[in-house]
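Asks: Need a 3D model of the following:
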Amino acid sequence: MSFWERGVAMAKGSATTVNEAATAMGVWQSGGGLADLRSACPYVRYGPLAEAHERGTAVEAKWEIYRRSTAPHVDHDLIEACYAQPRLRALFPFHSHRSLTFSRCTGFPYTHDVPVVTPVAGKYRVTWWRTRSPQGPADIGEADNPRDSVAMVVARLPHGCGPAVAGTADDLDMPGSA
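Replies: Model (predicted):
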């Protein structure tokens, strides 16, 4: 079973009986939180990022995950340069195909209206994913260092681009949404 909320897979688990599954669904659909779900269904698992989503601190938690990561695809110089820029630090970061991407929302589908940075052979390629061509994303430019790539991204942030909000890109497209 997977438990989703506003575009985020919050928890998962494998019920062994129909009654266990019904209990879990009842707790989740009645608005119970992660702790309520685990209390009623000990087989349910979730992690710190799900807890951060529940608290409304997913953006901060995701930045900390990347800042502490030892994963080979995480360019720490790039992460720190982005984190040092308050306008980018307010967005939800995520990696996709070795690129560091930013979203104005914390759930999937994410927004794709902020430039993307991809470390390539010691340089930093900045592209648009929103204007893809048959050859791939549209180039903005290339920088020799993370700081200059961050400047390119910040210079092209969408008008009114503020802190990321809970929800999905579809939620942001709805009339009256943030």
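Asks: C-alpha only now, for contacts and for neighbours.
Replies: Noted.
Asks: if I look at residue 58, how far off is residue 43?
Replies: According to C-alpha to C-alpha, to the nearest Å, residue 58 stands 24 Å off from residue 43.
Asks: Sequence B follows; please return its structure for comparison with A:
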Amino acid sequence: MINFDLYPEIRDAGSLSSAMAEVADKVGLDLAGVCSQSEGGSGVISTAQVDSSRGKILVWLDESTRTFFVGVQEGRFVWAEGATDDLAALVAASVAWRDGMSVGEFAENFPFMVLTRLAREREAGDPVRAQWDWLLNSEIFEDERPLVEAAHAEYRLRRLFPNLSHGTLRLSANFGVQGSREIHIKPLDSGRYRVEDTSVPGSSFVAGGLMEAVVSAAEFLERGPDLE
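Replies: The predicted structure is shown next:
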């Protein structure tokens, strides 16, 4: 249960989104379109959302301390995250992001917001290469390195955005946005790999070795629908 004594402006305005709009009006900013993240329940009062061309600014409240949690998310890609007790600063950050402030300037002007690892690369238009570099060089992926290196060596797979989840290499053209097509390569026992195209029911195939798995994954691209 949220203690609204910590948020008197929200209690008076009736909801977080209304309070944000009122603060924006007071300081001469335009926050038209701010709304709740949900249509029912306590979320109507305690959450807010601002749409932008680079995803959604999502805001929610801590229950026991005066803290506004903020996330800037585009599909499954998170641009930045942060927390503040200053509603006016939160409103200013929301307006700045919606109006297209660069990620570097955004982080400099709103130090309570922390850019995620690939935010600058995504803004520059090259997050795929940066993600491959991370998977290829970070110590935390040492166990999966042979799989990542083999997939990266295949030019048809190298153009896709890679993610590792529980040892499975997931390749997509849309940063792994939920519902988009992905090619999966999952290690099994005895040196085998399961290869699957998520857009094709029954496509799961067990390859006898790593190179066979990589070739099979690339062939899925050739005969399946465009990765979107």
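Asks: Just list the residues touching the counterpart of residue 100 of structure 1 in structure 2, thanks.
Replies: Residue 100 of structure 1 maps onto residue 169 in structure 2 when the alignment is built from TM-score structural alignment. Shown in contact with residue 169 of structure 2 (C-alpha atoms under 8 Å, 6 or more residues apart in numbering): 147, 148, 162, 163, 184, 185, 186.
Asks: Let me know the closest of those to residue 60 of structure 2.
Replies: Residue 60 of structure 2 lies nearest to residue 163 out of the contacts of residue 169 of structure 2, by C-alpha to C-alpha, at 27.7 Å.
Asks: hey, where'd the strands end up in structure 1?
Replies: Shown for structure 1, the strands assigned by DSSP state E span residues 2-5, 8-12, 92-96, 99-103, 116-120, 123-133, 136-143.
Asks: Export the ones you listed to JSON lines and append columns for distance to residue 171 of structure 1.
Replies: Below are those laid out as JSON lines (distance: least, C-alpha to C-alpha, whole Å):
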{"stretch": "strand 2-5", "distance to residue 171 of structure 1": "12"}
{"stretch": "strand 8-12", "distance to residue 171 of structure 1": "13"}
{"stretch": "strand 92-96", "distance to residue 171 of structure 1": "15"}
{"stretch": "strand 99-103", "distance to residue 171 of structure 1": "13"}
{"stretch": "strand 116-120", "distance to residue 171 of structure 1": "22"}
{"stretch": "strand 123-133", "distance to residue 171 of structure 1": "17"}
{"stretch": "strand 136-143", "distance to residue 171 of structure 1": "24"}
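Asks: among those strands, which is nearest residue 24 of structure 1?
Replies: Comparing those under C-alpha to C-alpha, the one sitting nearest is strand 2-5, at 9.1 Å.
Asks: Stretch 80-99 of structure 2 spans what distance, first to last residue?
Replies: End-to-end distance for stretch 80-99 of structure 2, by C-alpha to C-alpha: 16 Å.
Asks: Please tell me which residues of structure 1 it aligns onto.
Replies: Under TM-score structural alignment, the match for stretch 80-99 of structure 2 is residues 11-30.
Asks: how near is the match of residue 100 of structure 1 to residue 24 of structure 2?
Replies: On the measure of C-alpha to C-alpha, residue 169 of structure 2 and residue 24 of structure 2 end up 44 Å apart.
Asks: Tell me which residues are up against the match of stretch 80-99 of structure 2.
Replies: Residues contacting stretch 11-30 of structure 1 (C-alpha under 8 Å, 6+ apart): 1-4, 34, 36-37, 40-41, 43-47, 50.
Asks: Out of the residues you listed, which end up buried?
Replies: 3, 34, 37, 40, 41, 44, 45, 46, 50 (16 or more other C-alpha atoms under 10 Å).
Asks: which two from these end up farthest apart in space?
Replies: 40 and 50 (17.6 Å).
Asks: In contact with the nearest residue to residue 61 of structure 2 once chain neighbours are set aside, which residues are there?
Replies: Residue nearest to residue 61 of structure 2 in three dimensions, not counting chain neighbours: residue 68, with 5.0 Å by C-alpha to C-alpha, 6 or more residues apart in numbering. Contact analysis of residue 68 of structure 2 by C-alpha under 8 Å, 6+ apart lists 59, 60, 61, 62, 83, 84, 85, 86, 87, 90.
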